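# let's see this in three dimensions:
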Amino acid sequence: MKPALTLSALLLLTACGANKGVVPKPGQALPVAPYGATATPSPAQLITPTTQQRPQRSDELLKSSQERRSDEFDLPPN
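This next block holds a predicted model:
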């Protein structure tokens, strides 16, 4: 009984990820064009993340690592 419940729960969760295209609800329009835009963006443009929302890493830390120099003030406790 328990495996059947688990299987049915997994099937229901996989159905949640189905995507048949992004369209506005019937009777509703897309949002108005943003200030300064010449046209209203399409649904695909609205859900595509910009570089500000998903930035790329611009530096490689392992290539620029260096040995630390000795610290004269790093003394053991008394």
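
# C-alpha from now on. contacts and neighbour counts both.
Fine.

# now the residue nearest the centre of the chain: which helix or strand?
Centrality entry for the chain: nearest residue to the mean C-alpha point is R54, 6.4 Å, by Cα atoms, centre = their mean. Here R54, judged by DSSP states H and E, is contained in no helix and no strand.

# and the longest helix seen in the chain, what's buried?
Ranked by residue count and defined by DSSP state H, the top helix of the chain is helix 2-16. Of the residues in helix 2-16, none are scored as buried under the neighbour-count criterion (16 or more other Cα atoms under 10 Å).

# next, the structure of the following sequence, for comparison with the previous one:
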Amino acid sequence: MKRLLVLATALALAGCGAANRLQPAPGESLPVAPRGATATPTPRQLLTPTTQQRPQRSDALIHSSEARRADDFDLPPR
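The predicted structure follows:
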């Protein structure tokens, strides 16, 4: 049982090997350039999220010391 645990740990650690640079599979090429682009993007460019994919928060939070503005649609139930 102890040998099995050591073997499983060794296999798990072996799977954590050094990561190489991303390359297309052998015999394959990178995707074609998007419409209107002048060049095919590199793997790093394809993996970097754009601002549309990861937008930044643009609204300011209301602090507890600030009064909230009136909400015309906050009506009591009928």
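
# returning to that earlier point: and the longest helix of structure 1, how far out from the chain middle?
Between the mean C-alpha point of helix 2-16 of structure 1 and the mean C-alpha point of its chain there is a distance of 26 Å (Cα atoms, centre = their mean, to the nearest Å).

# next one: stretch 50-69 of structure 1
Using Cα atoms, centre = their mean, the distance from the centre of stretch 50-69 of structure 1 to the centre of the chain it belongs to is 19 Å.

# please apply the same query to stretch 19-36 of structure 2.
Once both centres are worked out by Cα atoms, centre = their mean, stretch 19-36 of structure 2 turns out to sit 19 Å from its chain's centre.

# following the longest helix of structure 1, which helix or strand comes up?
helix 43-47.

# in structure 2, what sits opposite the residue nearest to the centre of structure 1 in the alignment?
Using TM-score structural alignment, the partner of R54 of structure 1 in structure 2 is R54.

# ok, its match to T48 of structure 2 distance?
Spatial separation of R54 of structure 2 from T48 of structure 2 under the definition Cα to Cα, to the nearest Å is 10 Å.

# check contacts around L22 of structure 2.
The neighbours of L22 of structure 2, taking Cα atoms under 8 Å, 6 or more residues apart in numbering as the test, are P43.

# nearest spatial neighbour of A39 of structure 2, skipping sequence neighbours?
Using Cα to Cα, 6 or more residues apart in numbering and skipping the chain neighbours, the partner closest in space to A39 of structure 2 is A33 (6.0 Å).

# what's the burial count for the one you found?
By the measure other Cα atoms under 10 Å, the count of residues near A33 of structure 2 is 12.

# can you check the one 4 residues further on too?
Residues near A37 of structure 2, counting by other Cα under 10 Å, number 9.
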